[in-house]
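Participant: Just a sequence and a predicted model for now, questions to come.
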Amino acid sequence: MTYYRHQLPQLSDSIFITDGGLETVLLFQQGWALPDFATFPLMDSPLGMEAMHHYFNTYGALAQTYGMGLVLESPTWRASADWGQRQGYDAAKLADVNRRAIALLQLTRSTYSTPHSPIVISGCIGPRSDGYRPKHLMDATTAERYHQAQINTFRSTAADLVTALTMTYTEEAIGITQAAKKVQMPVVISFTVETNGKLPTGMELKEAIQMVDQATDGYVAYYMINCAHPIHFDRELINQGPWVERIKGIRANASMMSHAELNESETLDEGNPQDLGERFYILKQKLPHLTVLGGCCGTDQRHIEAICETLSPAQVY
């Protein structure tokens, strides 16, 4: 059963947190092998399922404790055709694992959702190519065809929306939006940026958002930024005009390193949770329209709790 597909609560003024960096927690903190940074194969392991169930429950408990909403992304960032084939998954197995990933999040929602801490379930979509350095760029029509199958699967589940994380160029974002529009699924587009605040292609964030909106008649529910530290993009957002209000979510890295440095690092840079929480507080004061706040690479429950502590309602439930 879908709860919020026709009225996303994070479009209100209430604050919603997200989880942290699922992949980096599983890989660096818990020791799971994640070929291609893919977590969805763990859905076929009882121990893997248990680890992810515990992981998502951690954030359900945080949201309930601090009286905040929660947006949970399914562990399916790599569960599309090309990446799935590399892990031995055909179309039928991919559809099945995408459905079961949403069912996993339903367990957390049934346990922790309250009137003060509603839980929104998102079907997570990742880029067809590398999330930092895309090697094979598609036109929008090709991107729509590629991502349609995964979006169609989410459409038949309890997912309230689909979210495309770590988008690196506009044509893929447009294709995903068109695929979601075709089946009337709400969609969020989250771009990643380099240390200069621009997309990996060199495009300005403002231009990317305006291009996607123009090509899709503004169908995107809202935009996000993920997989970058606030120092990489805060100057691109503050006092930069009305277009910034289309950005309602930030999932930040704990590390201040560049994408290239993160790619080469063999250890996890966990940054400073308190510092990250304070930076989110400043962003929220400067950009009051931000409602979805959370983590990406290197973040865990400590970073998200720091965000909760700085931004929680006056009363903790």
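Facilitator: All right, it came through fine.
Participant: For the rest of this, base every contact and every neighbour count on C-alpha atoms.
Facilitator: Fine.
Participant: Tell me where the stretch 101-250 of the chain has strands.
Facilitator: Assigned by DSSP state E, counting those that start in this stretch, the strands in the stretch 101-250 of the chain fall at 119-125, 161-167, 187-191, 222-226, 247-252.
Participant: Dump those into a markdown table; add distance to residue 106 and mean neighbour count as well.
Facilitator: Formatted as a markdown table, the entries for the strands of the stretch 101-250 of the chain read as follows, by distance: least, Cα to Cα, whole Å; neighbours: other Cα atoms under 10 Å:
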| stretch | distance to residue 106 | mean neighbour count |
| --- | --- | --- |
| strand 119-125 | 8 | 27 |
| strand 161-167 | 14 | 26 |
| strand 187-191 | 19 | 27 |
| strand 222-226 | 23 | 22 |
| strand 247-252 | 22 | 25 |
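Participant: how about TSV for the ones you listed, with distance to residue 13 added?
Facilitator: As requested, those are arranged in TSV below (distance: least, Cα to Cα, whole Å):
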stretch	distance to residue 13
strand 119-125	15
strand 161-167	18
strand 187-191	17
strand 222-226	14
strand 247-252	10
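Participant: Please name whichever of those strands is nearest to residue 279.
Facilitator: strand 247-252 (10.2 Å; Cα to Cα).
Participant: Which other helices and strands does that closest one contact?
Facilitator: Identification of packing neighbours for strand 247-252 by 3 or more Cα pairs under 8 Å, 6 or more residues apart in numbering; DSSP states H and E yields strand 222-226, strand 292-295.
Participant: Would you confirm that residue 271 contacts residue 255?
Facilitator: Yes: counting by Cα atoms under 8 Å, a contact exists between residue 271 and residue 255, whose distance comes to 5.0 Å.
Participant: Common neighbours of those two, please.
Facilitator: Taking Cα atoms under 8 Å, 6 or more residues apart in numbering as the contact rule, residue 271 and residue 255 both touch residue 298.
Participant: Give me the more crowded residue out of those two.
Facilitator: When neighbours are counted by other Cα atoms under 10 Å, residue 271 and residue 255 differ, and residue 255 comes out ahead with 22 against 17.
Participant: can you tell me which residues contact that one?
Facilitator: For residue 255, the contacting residues are 228, 229, 269, 270, 271, 297, 298, taking Cα under 8 Å, 6+ apart as the criterion.
Participant: now do 6 Å
Facilitator: By Cα atoms under 6 Å, 6 or more residues apart in numbering, the contact list for residue 255 reads 269, 271.
Participant: Confirm it sits in a strand?
Facilitator: No: the assignment for residue 255 by DSSP: H, G, I helix; E, B strand; the rest coil gives coil, which leaves it out of any strand.
Participant: Look up how far residue 26 lies from it.
Facilitator: As judged by Cα to Cα, to the nearest Å, residue 255 and residue 26 stand 17 Å apart.
Participant: want to compare, so here's the second one:
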Amino acid sequence: MQSRALVCDGAAGTQIQAAELTAEDFDGLDGCNEYLNLSRPDVIADLHRRYLEAGADVIQTNTFGAIRYVLDEYDVGDKLEEISAAAARIAREQADRFSTPERPRFVLGGIGPGTRLVTLGNVSFDDVVESYRAAFIELIRGGADGLLIETLQDLLHAKACLIAVAEAMEEEGRALPVFVQVTMEQTGTMLMGSEIQAVINAVSAFPYVVSLGLNCATGPEEMVPHVRALSKHWPGLISVQPNAGLPVMEKGEAAYKLTPDELATFHHRFVSEFGVSLVGGCCGTTPKHIEAVAEAVAGLTPAKRDAIEPLVGLSSLYQFQPYDQSPSFLIVGERTNANGSKMFRELLAKEDWQALTEMAREQEREGAHVLDVCAAYVGRDEVKDMDRLLFEFARQVTVPIMIDSTEVNVIEASLKRLPGKPVINSINFEDGDTRTEKVLTLCRKYGAGVVGLTIDEEGMAKTKERKVAIADRILEWTRRFGIPDEDVFIDALTFTLGSGDAEFRTA
């Protein structure tokens, strides 16, 4: 994909609709396209065949809605594994039929966003992980060459899907290329309001993602600024699969008017100007569109992107927040902390979630770049409180969150509520390495930065030599877990002279 742009297939739903299938073809489950893997495998095989004949290098499994809670809407959630296995088998057989030593054909095991969003509370984080993991395991076993999460509308949902992918690959003992495609609406953001820079920053925290790209919602013209941003800031491969333009209503149905040649012209530009490596189509595209695209990019080498500008910082659901705030500095708001704010504690005791959220928004208005959130309050359930607080904050606060807790279970519950890339406060060696190892495992799994305190088994470091020694030990551990140095903050626990304690004058 670095030496030659690959061509992916186009719309599946459009082709299935064109097949004019009856309710009997779906075994009475009209609209459940994934069930056709079982009831009409010949139809799905023919769909793959037509795209391969058109020149596609890559085909996607018919598993867009292979999600247990989606299939439950048709009362076939218990068939998730069977449906996914069949989809992988059908695609693999067709790809192998068209493969040659000179031109192999590939299968992407792809799953869409489902019908519910984690950030809105329509489905739990754990339910998403369970369902996607089960499907991806079958796609891996069935011979997929790579795994795709597509048409993503919610960054928190994306995070759950990525964890599911990692767990599936670990369970099967196979590391496959992982592709992520988000959907940017005509508003210029994802459905939940995420800017493309927030997407790039958040996904960058998962090193097994080899490709980030766009699909659905709009045509290629509307995707240009987002493709440009990916080309500038995303260090990995880029994929683009637009709709055949914006739909227009004709006789009560959506019609897509972008011609094959028009799509091909845009993809030639995406490859030659922005370095896109995987091109294809989404809603409204047909084998004719893919044939034109394949001809347009044949032998085309993706443009080199030598001046990548990584987005170093954190992100919320909505926006990217750089660590470097020159000529100022990164400001962390600390009023949303039960240990430091009497008002926060009182509102927490009343469970006045709206007032607590307003406290967070007030800090944001006053210029805080990150909000430190701590709900540790004697006599209360910290996991429950953080879960509810961050459910509100994630949707109503635009700056990233610093999770402030000493409890590993609280930290993990918090990470399951936060879209984007947060930071954890904190790790130290007061009780040895055990807790640090657990927290860094969570940082790697969920994609988070971390604060390290210069404290070890002997207590808080009071000399510069011990502070540096403990800081080196912290970095040794974070590097072991693959946490980039730029995502590690060392808190040297310095005391002002105004503290009045002679013991800490040199600390």
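Facilitator: That came in fine, so what should we check first? Keep in mind the model is a prediction, meaning the values are calculated, not measured.
Participant: Include distance to residue 89 of structure 1 when you put the helices and strands packed on strand 247-252 of structure 1 into CSV, please.
Facilitator: As requested, those are exported to CSV (distance: least, Cα to Cα, whole Å):
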stretch, distance to residue 89 of structure 1
strand 222-226, 27
strand 292-295, 29
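Participant: Minimum distance to residue 127 of structure 1: which of the ones you listed has it?
Facilitator: For these, distance to residue 127 of structure 1 was read as Cα to Cα. The smallest value, 12.9 Å, belongs to strand 222-226.
Participant: residues in structure 2 aligned with the closest one?
Facilitator: Counting by TM-score structural alignment, strand 222-226 of structure 1 lines up with residues 211-215 of structure 2.
Participant: Tell me which residue of structure 1 lines up with residue 36 of structure 2.
Facilitator: Alignment of residue 36 of structure 2 against structure 1 is given by TM-score structural alignment, with residue 42 as its counterpart.
Participant: Please give the element, helix or strand, for the nearest residue to its match once chain neighbours are set aside.
Facilitator: Nearest-residue entry for residue 42 of structure 1: residue 48, 4.6 Å, with adjacent residues in sequence omitted and distances by Cα to Cα, 6 or more residues apart in numbering. Under DSSP states H and E, the secondary-structure element containing residue 48 of structure 1 is helix 46-66.
Participant: Same question for residue 82 of structure 2.
Facilitator: In this assignment (DSSP H and E), residue 82 of structure 2 forms part of helix 80-98.
Participant: after superposition, how close is that helix to structure 1?
Facilitator: With the two structures superposed, helix 80-98 of structure 2 lies on average 1.1 Å from its match in structure 1, counting by mean Cα distance after the TM-score superposition for structure 1.
Participant: tell me which strands and helices that helix is in contact with?
Facilitator: With contacts defined as 3 or more Cα pairs under 6 Å, 6 or more residues apart in numbering; DSSP states H and E, the packing partners of helix 80-98 of structure 2 are helix 125-141.
Participant: looking just at contacts, which helices and strands does the helix it packs on meet?
Facilitator: Applying 3+ Cα pairs under 6 Å, 6+ apart, one finds that helix 125-141 of structure 2 contacts helix 80-98, helix 155-172.
Participant: okay, and stretch 344-354 of structure 2 goes to which residues in structure 1?
Facilitator: Using TM-score structural alignment, stretch 344-354 of structure 2 corresponds to no residues of structure 1.
Participant: Return the set of buried residues in that stretch.
Facilitator: 344, 345, 347, 348, 353 (16 or more other Cα atoms under 10 Å).
Participant: Would you check which pair of those lies furthest apart?
Facilitator: Spatially, the most separated pair among the buried residues of stretch 344-354 of structure 2 is 345 and 353, at 11.7 Å (Cα to Cα).
Participant: Need the residue closest to the centroid of structure 1.
Facilitator: Relative to the mean C-alpha position of structure 1, the nearest C-alpha, by Cα atoms, centre = their mean, is the one of residue 165, at 4.9 Å.
Participant: With adjacent residues omitted, what lies nearest to it?
Facilitator: Of all residues apart from its sequence neighbours, residue 190 sits closest to residue 165 of structure 1 (Cα to Cα, 6+ apart), at 4.9 Å.
Participant: Endpoints of stretch 182-200 of structure 2, how far apart?
Facilitator: As for stretch 182-200 of structure 2, its first-to-last residue distance stands at 10 Å under the measure Cα to Cα.
Participant: Could I get the buried residue list for it?
Facilitator: By neighbour count, and taking 16+ other Cα under 10 Å as the criterion, the buried residues in stretch 182-200 of structure 2 are 182-185, 188-200.
Participant: I would like the range of structure 2 that aligns with stretch 112-121 of structure 1, please.
Facilitator: Aligned using TM-score structural alignment, stretch 112-121 of structure 1 spans residues 98-107 in structure 2.
Participant: if we look at that stretch, which residues are touching it?
Facilitator: Here stretch 98-107 of structure 2 has contacts from 57, 58, 59, 60, 95, 144, 145, using Cα under 6 Å, 6+ apart.
Participant: go with 7 Å
Facilitator: Under the contact criterion Cα atoms under 7 Å, 6 or more residues apart in numbering, stretch 98-107 of structure 2 has outside partners 57, 58, 59, 60, 91, 92, 95, 96, 144, 145, 146.
Participant: ditto for stretch 92-111 of structure 1
Facilitator: Against stretch 92-111 of structure 1 from outside (Cα under 7 Å, 6+ apart): 43, 53, 56-57, 60, 74-76, 79, 84, 119, 121, 123, 150, 153-154, 157-159.
Participant: now do stretch 12-19 of structure 2
Facilitator: Residues lying outside stretch 12-19 of structure 2 but in contact with it, judged by Cα under 7 Å, 6+ apart, are 283, 284.
Participant: ok, and for it, which residues are buried?
Facilitator: In terms of neighbour count (16+ other Cα under 10 Å), stretch 12-19 of structure 2 has its buried residues at 12, 13, 15, 16.
Participant: So which of those are in helices?
Facilitator: Using DSSP state H, 13, 15, 16 are the members of the buried residues of stretch 12-19 of structure 2 that sit in helices.
Participant: Tell me the counterpart of the first one in structure 1.
Facilitator: Counting by TM-score structural alignment, residue 13 of structure 2 corresponds to residue 23 in structure 1.
Participant: Among the buried residues of stretch 344-354 of structure 2, name the ones in helices.
Facilitator: When the buried residues of stretch 344-354 of structure 2 are checked against helices using DSSP H, the ones located there are 344, 345, 347, 348, 353.
Participant: ok, back up a step: can you select the buried ones from the contacts of stretch 92-111 of structure 1 in ChimeraX?
Facilitator: ChimeraX command restricting the contacts of stretch 92-111 of structure 1 to the buried ones, with burial defined by 16+ other Cα under 10 Å:
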select :43,56,57,60,74,75,76,79,84,119,121,123,150,153,154,157,158,159
